[in-house]
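Enquirer: Just to be clear, the model below is a prediction. Sequence and coordinates:
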Amino acid sequence: MTRQDAQAEVTRRRVFYIPGYDPIHPRRYRELYRKEAAAQAAISGYDIALRPRQGAATYGWHVESRMEGHSTTTEVDVLVWSDIVRDSMASSILATYAQLARTVWTYVATGALFRLMRLRKGPVIAALYPVGMLLLQLVLALLVGWATGVLTATAFRLAGAGGVAPWIGLAIGASAVIPVLIWFRRRDNRFFAYYLMHDYAFSARWGGANPPELEARMAEFGSAIAGALAEEADEVLVVGHSSGAHLAISVLSDLIRAGRVRADGPALAFLSLGQVVPMMSFLPRAWRLRADLAFLSQSGEITWMDVTAPGDGCAFALCDPVAVSGVAPAGKRWPLVVSAAFSQTLSPGRWKELRWRFFRLHFQYLCAFDRPGDYDYFRITAGPLRLATRYAGRAASKSRIERAVNRFTAQSA
């Protein structure tokens, strides 16, 4: 195939985006794509336009692009599990502190926390942040309660009610603790302590297994992707971001095992972005995920590229998720581990602006780069090349981590 032929190999593409642990409506991802695609097009010199899709069973949008002289049509679907996320976050303040204790115990008692620190300290610090922040909020609330109780008891003594003053002070002080905790929770859009605590607790509660309602939703995801594979598209691309990456690994493994990927059908590709797979695969009951990692890593029916960046403190940057989980088979082919290299692909000014905005950087993979390298989310999702062609011959990042440090490597119960 000549380069000119390769540039025209995709005229129709289906993209399925699996978000991470996110309670927000998928409209957020459409607007992010619209805004950032326009910015990248202006920088890189191509044309791309988006319009909402009406009347479909799943939420998505339609993309038209013209790159390298060729036109491509892309249908993007967001595979939604935000309702499951919201349900898991519907916990009282007391229940959240119980989650904190259970989650810390799970990661410490299994040794997973210490093994994860041998890979990357950034995501472990990110995991410890909600623990520290929630404990700090509790300490501050208790201090407010203590001060309120002391002042109340003193006032009653001065008023001549010394006998009951300590009890009244204790009651008033205790009642002051809850309003402070409520105040913090209502402002969690600034602190992200409850949000992150629920995220890590969701993984830890089942020891690395998926809850039944999530397994049922993943089966629906698989059916949606299988439907696209039966169409006349040139490529079906699955994108899994953050926690969505390990969901995609299992969904795709199930599809391939079930023989739902046609040899004469669209090319199947998988792009994992900012993955946090070890947070799950290092837990004792993550048998399914470890088996799926091993299976997908040697599959000939798929192209899998994993993109992370050391500047993303919330991801296990450049950690080969199969290898570090200790399940790399002899015939391992995937993933191709590539760095988005934020410090190089963002200009010094832009990097300075974003460097300490950790949550924003975790979404940078879905955004425009003002000094783009060979990773361009919009060329991948809306351009005329298949993922396999675009990165054919691309070497994996030299600084990738492949050492197996997982204690739990069993792939069945």
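Expert: In hand now; what should we look at?
Enquirer: For the rest of this, base every contact and every neighbour count on C-alpha atoms.
Expert: OK.
Enquirer: ok, which stretches of the stretch 1-150 of the chain are helices?
Expert: 3-7, 27-44, 82-89, 93-109, 112-117, 121-158 (DSSP state H, counting those that start in this stretch).
Enquirer: can you list those in a markdown table and add distance to Thr58 and mean neighbour count?
Expert: Shown next, in a markdown table, are the helices of the stretch 1-150 of the chain (distance: least, Cα to Cα, whole Å; neighbours: other Cα atoms under 10 Å):
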| stretch | distance to Thr58 | mean neighbour count |
| --- | --- | --- |
| helix 3-7 | 30 | 13 |
| helix 27-44 | 12 | 17 |
| helix 82-89 | 13 | 16 |
| helix 93-109 | 32 | 16 |
| helix 112-117 | 36 | 18 |
| helix 121-158 | 32 | 18 |
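Enquirer: hold the first one in mind and look at this next one:
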Amino acid sequence: MIPAEDRAEAGRPPARVRHRRVFYVPGYDPRSPRTYFLLFSRELRKFAALHGITARMRAGKEDPATSWHVTADWPGGPVKTTVDCLSWHEIAVRDFAVPKWRVALLSLRVLWDAVWTGTVWRMLRLNWKFGIFSLYPWGMALLYALAALGLVAACLTLAGAVGLPRLAGLAPAALGLYGLLRLTEILDRRFFVWYLINDWIFTWRHRTRRDPEADARFESFARRVADAAEDPSLDEVLVIGHSSGSFVSISIVARARELMREVEGRPRLALMTVGGNTPIAVAGRQPSPARAAMQALVTDGGMLWVDYFAPQDVLNFPWLEPVAAFRLDLGGKPPRNPSVRSARFREIFSEERYAEMAYRFYELHFQFLRANDRHGEYEFYRFLAGPEPLESVTREPG
């Protein structure tokens, strides 16, 4: 845990935020930004009801798909926030269009890379629950492969049993394999095997710089963040990365810090990662852009980075202290970031909701983006529309 007095040196946060710019970085998700617009609009109303205020959200005129305006009427005056959804869903859509047989072959290379670079062993040592669940799609893929081999063997055996050449069983085997492939796609609506394998492949490409399309997209995002962070009319610029968007947002903010100029009266820049799975991108022995970006932000005293986790969520990594976990070489500089904090799901959600979500892993992972049932430090929509800057909310030990 980084002490609050050591986390930031320049540009103290304002006592009260009136104008904020938020850049929301989703995870690896083929759904369009409209999904998040509808989610944020619905949950903002619940947040407002909990606090007894009025809050509204509307799409921007220039870019209604990804730019949204939030106004919250607090007793001390309104807070206005512009939310930019830094969507990269086209990357996921592109990946999901790749034939499954090619995905399967590429996944073997990615798995070998994760083993050879020590990523798998490091994740298991750091947190066995997260490590095991990260390997879940590979376990399911092995079951699918065994089912395919069993199907082929059964067809060949049946052909021989009825007096036909055994190779005659290849025709029905091919039809059966096609049907099995279609079945796995249907099952993915519940088990997310292909989804998680594609997520692993994207992370591998990002880590090894094999995705120029994604790199160009993230570079443009960094320039937008840097431009906003030079706007003196803003009180706070906040970048929020969820799930795989955590390590993407780390890369974006690190690049934005390189692009930023020193402007008098510029707003406070802060990064908040929630439900992050950064070890998949950083834990290996080999250097990577995400690792270099993380190393830069850890020692950056000119901005704030807060990392929220939920130990109940197997899709995120709890209590991740990057310097110790990844053996970062800080070159003698003191660590400034991140402040690692629990979202305390047990305290902020009702017993009924908590029990309902306990074994629905994907839904539990998205509770980070939902309104609370009870007041607490972690309130996603207070970070978006509240009058306090992030640093004031997270000043006390987490």
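Expert: Alright, I've got the coordinates. As the structure is a computational prediction, the values presented were derived from the model and not from experiment.
Enquirer: Structural similarity score between the chains, please.
Expert: Once superposed, the chains reach a TM-score of 0.89 (TM-score structural alignment, normalised by the length of the second structure), with 383 aligned residues with a Cα RMSD of 2.3 Å.
Enquirer: Let's have the helices of the stretch 1-150 of the first structure in a markdown table, adding distance to Pro166 of the first structure.
Expert: Formatted as a markdown table, those follow (distance: least, Cα to Cα, whole Å):
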| stretch | distance to Pro166 of the first structure |
| --- | --- |
| helix 3-7 | 80 |
| helix 27-44 | 52 |
| helix 82-89 | 38 |
| helix 93-109 | 26 |
| helix 112-117 | 43 |
| helix 121-158 | 5 |
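Enquirer: so which of those helices comes closest to Pro372 of the first structure?
Expert: For Pro372 of the first structure, the closest of the helices of the stretch 1-150 of the first structure is helix 27-44, at 8.0 Å, according to Cα to Cα.
Enquirer: Kindly name the residues of the second structure that line up with that closest one.
Expert: With TM-score structural alignment applied, helix 27-44 of the first structure matches the range 34-51 in the second structure.
Enquirer: what's the mean deviation for that stretch versus the first structure?
Expert: For stretch 34-51 of the second structure, the mean deviation from the first structure after alignment is 1.5 Å (mean Cα distance after the TM-score superposition for the first structure).
Enquirer: Residues contacting that stretch, please?
Expert: Applying Cα atoms under 8 Å, 6 or more residues apart in numbering, the external contacts of stretch 34-51 of the second structure come out as 54-57, 65-66, 68, 369-375, 381-382.
Enquirer: just stretch 157-175 of the second structure next, same as before
Expert: Contacting residues not belonging to stretch 157-175 of the second structure are listed as 151-152, 155-156 [Cα under 8 Å, 6+ apart].
Enquirer: circling back: which one, of the helices of the stretch 1-150 of the first structure, ends up nearest to Arg187 of the first structure?
Expert: That would be, of the helices of the stretch 1-150 of the first structure and by Cα to Cα, helix 121-158, which comes in at 11.8 Å.
Enquirer: coming back round to it: most neighbours, which of the contacts of stretch 34-51 of the second structure?
Expert: Most neighbours among the contacts of stretch 34-51 of the second structure, by other Cα atoms under 10 Å: Ala371, with 24 neighbours.
Enquirer: Counterpart of it over in the first structure?
Expert: In the first structure, Ala371 of the second structure lands on Ala368 (TM-score structural alignment).
Enquirer: Pull the contacting residues for that match.
Expert: By Cα under 8 Å, 6+ apart, the neighbours of Ala368 of the first structure are 36-37, 39-40, 376-377.
Enquirer: Repeat the analysis, applying 10 Å as the threshold.
Expert: Contacts here follow Cα atoms under 10 Å, 6 or more residues apart in numbering; on that basis Ala368 of the first structure touches 33, 35-44, 345-346, 376-378.
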